[in-house]
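**Q** below are the sequence and a predicted model; questions follow.
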Amino acid sequence: MTDVVAEPTPEVRPDRPTEKPNRPYFSSGPCAKPPGWALERLPHGSLGRSHRSKLGKSRLQYAIDLTREVLQVPDTHRIGIVPASDTGAVEMAMWSMLGARPVTLLAWESFGEGWVTDAVKQLKLDPKVLKAPYGAIPDLAAVDFTNDVIFTWNGTTSGARVPDGDWIPAGREGLTFADATSAAFATPLPWDKLDVTTFSFQKVLGGEGGHGVLILGPRAVERLESYTPAWPLPKIFRMTKGGKLIEGIFQGETINTPSMLVIEDYIFALEWAKGLGGLEALVARADANAAAVDAIVEAYDWLDHLVADPAIRSNTSVCLKFADSAVAGADEAAQLALVKKLAALLEAEDAAYDVAGYRDAPPGLRIWCGATVDTADIEALGPWLDWAWHSIRA
């Protein structure tokens, strides 16, 4: 390994592109707003009102109902809006339900690693941990479903996802906990295989941060009503009272005060999604965007996918690495410096915002391809990536 990026072979530098993405928002969270979004288009009757008023609760319930409709969640599952984004939803489930039986955690990127840390260091459990490096996933056939199983459906920081739910048995003994924050609304989720599912507004639908969504299947409710963990639970994690589920949480009565502005913003995105044609249309948009990134990778020999296997490659958080041999052979610090320069140049040109890879991931780029991004903008991004690369390497 070398500590500097080697000088490139002299080559023809491409002309500066003339066409820019109309909306150069490629951040992996908070993500691009839905096309046509504008602050003045949000209903504001609930703003300044109590979230416990008839109006406030009705808007929260409407958000839950639209979530069920667009995600095609069966009536057997409860949906609640909870504090602290997807992280809060995952923590709420882990602290409330783990400890009843052995636990297996799957980790192949930073957020999965975070759930391992919580299980080991905070809850003091002794879980079985199945790990894989960035760009891969663990052996799903090795998962023991007599245990509770926690995994990220889509690794936001690595771009690797599970291919489907076929690896999860219908007759499992433990519960499945799926952190689906960058998968919900971009891929069909097999609700019969998922006991606990979490996500946040600010990913595929481009909502604002601070709130999470927790979806519980019947087996998860049974666990909550039959098991009391050995550790104390903070108030914002408590979902039962007197051994019974607090049903109000799943009927618009949030545990703490939500931002009604965020809720109205989420409702706007859900109505936009419903108007497109629902889940199938959202998946199709994400797939088209990911295919546009595939075409960019094919066009430029200095760029490659971090996830080599297309079967497990994300259609939302698409992560890329440097294929140029001189750069790939440099040390991590040199590659990170190059990423920083690329991202800064693209932002200065208003051609792409927030495309640097995640700080814990291998050096490279990350292009968000969720449903709120227009495919034409990704297609317009390609020449800018190539121009910025050659401008810096020159």
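**A** Perfect, I can see it now. Just so it is clear, the model here is predicted, and its values are computed rather than measured.

**Q** CA only for contacts and neighbour counts going forward, please
**A** OK.

**Q** okay, strands next: where are they in the protein?
**A** For the chain, applying DSSP state E gives strands covering 78-83, 103-107, 128-131, 148-152, 176-179, 196-200, 211-216, 240-241, 244-245, 303-305, 317-322, 365-368.

**Q** can you redo the ones you listed as a markdown table with mean neighbour count and distance to residue 35?
**A** A markdown table is the format used below for the strands of the chain (neighbours: other C-alpha atoms under 10 Å; distance: least, C-alpha to C-alpha, whole Å):
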| stretch | mean neighbour count | distance to residue 35 |
| --- | --- | --- |
| strand 78-83 | 26 | 24 |
| strand 103-107 | 24 | 34 |
| strand 128-131 | 17 | 38 |
| strand 148-152 | 24 | 28 |
| strand 176-179 | 25 | 26 |
| strand 196-200 | 29 | 19 |
| strand 211-216 | 24 | 22 |
| strand 240-241 | 13 | 40 |
| strand 244-245 | 14 | 38 |
| strand 303-305 | 21 | 27 |
| strand 317-322 | 26 | 19 |
| strand 365-368 | 28 | 15 |
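
**Q** please compare the first structure with the one that follows:
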Amino acid sequence: MSMTDHPAERPANPRFSSGPCAKRPGWALEALGDAPLGRSHRAKAGKSKLAEAIDLTREVLQVPADYRIGIVPASDTGAMEMAMWSLLGARGVDVLAWESFGSGWVTDVVKQLRLDDVRVLEAGYGEIVDLSTPDFSRDVIFTWNGTTSGVRVPDADFIPADREGLTICDATSAAFAQDLDFAKLDVVTFSWQKVLGGEAAHGMLILSPRAVERLENHTPAWPMPKIFRLTKGGKLIEGVFRGETINTPSMLCVEDYLDALKWAQELGGLRGLIARADANAGTIADWVARTDWVDFLAADPAIRSNTSVCLKIVDPRVTALDADAQAAFAKAMVQALEKEGVALDIGAYRDAPSGFRIWCGATVEATDVAALLPWLDWAFAVELERIGKAA
């Protein structure tokens, strides 16, 4: 068979987007039939659903009993902004960035909050900062898993248990797929539309007792928008962490999140979710090992993501092209795969190096990942032939 012949099998579900991510296997709109639509979220039915979402989050993610969990507006971004605007300013801050979202937090701290004592520790796409360099007598902000670079921290061992500052962790593409060491994390944020394939616009904010203490003893120097306010009269607004949300949530989205959490329970909880993501990423790793035209963006296996798997083209016939031509080559492959209906939304993030980003979270089936890989080989061969670079 010619390399440009179509592979025999196709993914049953071509959705490999890194957010919003694929719905759980078997999902259907009928799963949302119990949503209390047209009702106040402050009525008994709505409050019960919101409290259940918090309780199941704690159970599946294995969040310590003394940590608060709140549902907040504006997805992971809203949760991170709420944390930074509410907590920062009491100490100096180290901001770690190795991809676009981490760089966004740098911009907010430096240009929007305009804090005086800020250190920015940065690394390029596919790399990670030297984790021995953050100063934990200061507050430290970092992403656990760089969604746009395919890089994650290997573990939380770099964070001391006796730290003086707070650790603020954007965990949106890590939660439910990687082990988060909550004892080392004071703030954890994520959104529903990542590993569990939930709907967008709602964020989760998890606070340690140390973070709560900071909230109750530190008054920021700037005006605080209502949508960010977590304290009143110097005390935590506990209702936010019982499901009494600051703004009106979508009860349809809440129902969808509950459906995903219950599916996670059926898989065996966190361990089952991690196992599925690891298996999916492992399938790609095996293919990369035997395929000479492609490699991981992250060279070090210890820091490679098992969710947002980022790949680059390394074939010399392509790397000899200028940067624009390389980007066009990868884009043409992505478009060909989408036209065939076998892979949707797998192009690299707009700010990242050209290549591919394949979501491997738990809602993706291993059989679909395996079926996708021959199509990547096919698209590469077709594009080489088109530009006249075939061997």
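**A** It's in. Since this is a predicted model, take the numbers as computed values, not measurements.

**Q** tm score of chain vs chain?
**A** Overlay of the two chains. TM-score (TM-score structural alignment, normalised by the length of the second structure): 0.97; 384 aligned residues with a C-alpha RMSD of 1.1 Å.

**Q** looking at the strands of the first structure, which is closest to residue 25 of the first structure?
**A** Smallest distance to residue 25 of the first structure across the strands of the first structure (C-alpha to C-alpha): 8.3 Å, for strand 365-368.

**Q** re earlier: CSV for the strands of the first structure, including distance to residue 96 of the first structure?
**A** Formatted as CSV, those follow (distance: least, C-alpha to C-alpha, whole Å):
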stretch, distance to residue 96 of the first structure
strand 78-83, 14
strand 103-107, 14
strand 128-131, 19
strand 148-152, 13
strand 176-179, 12
strand 196-200, 12
strand 211-216, 12
strand 240-241, 9
strand 244-245, 12
strand 303-305, 38
strand 317-322, 29
strand 365-368, 32
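
**Q** for residue 339 of the first structure, which of those is the nearest?
**A** With C-alpha to C-alpha, the closest approach to residue 339 of the first structure among these belongs to strand 365-368: 7.1 Å.

**Q** where in the second structure does that closest one fall?
**A** Strand 365-368 of the first structure lines up with residues 356-359 of the second structure when matched by TM-score structural alignment.

**Q** could I get the buried residue list for stretch 347-357 of the first structure?
**A** Within stretch 347-357 of the first structure, the residues that qualify as buried are 347, 351, 352, 353, 354, 355, 356, 357, counting by 16 or more other C-alpha atoms under 10 Å.

**Q** other residues contacting it?
**A** Taking contacts as C-alpha atoms under 8 Å, 6 or more residues apart in numbering, the residues outside stretch 347-357 of the first structure that touch it are 20-21, 24-28, 157, 319-320, 339-340, 343, 346, 363-367, 381, 384.

**Q** now with 6 Å?
**A** Residues outside stretch 347-357 of the first structure that contact it (C-alpha atoms under 6 Å, 6 or more residues apart in numbering): 20, 24, 25, 26, 27, 343, 346, 364, 365, 366, 367.

**Q** compute the first-to-last residue distance for that stretch.
**A** End-to-end distance for stretch 347-357 of the first structure, by C-alpha to C-alpha, to the nearest Å: 14 Å.

**Q** then stretch 173-186 of the second structure?
**A** End-to-end for stretch 173-186 of the second structure, by C-alpha to C-alpha: 18 Å.

**Q** swap in stretch 119-129 of the first structure?
**A** 10 Å.

**Q** just give me how far it sits from the chain centre.
**A** Taking C-alpha atoms, centre = their mean, to the nearest Å, the mean C-alpha location of stretch 119-129 of the first structure is offset from the chain mean by 23 Å.

**Q** stretch 5-23 of the second structure now?
**A** With C-alpha atoms, centre = their mean, you get 19 Å for stretch 5-23 of the second structure.

**Q** try stretch 151-166 of the second structure
**A** 18 Å.

**Q** also stretch 279-292 of the second structure?
**A** Remark: stretch 279-292 of the second structure is offset 21 Å from the chain centroid, using C-alpha atoms, centre = their mean.
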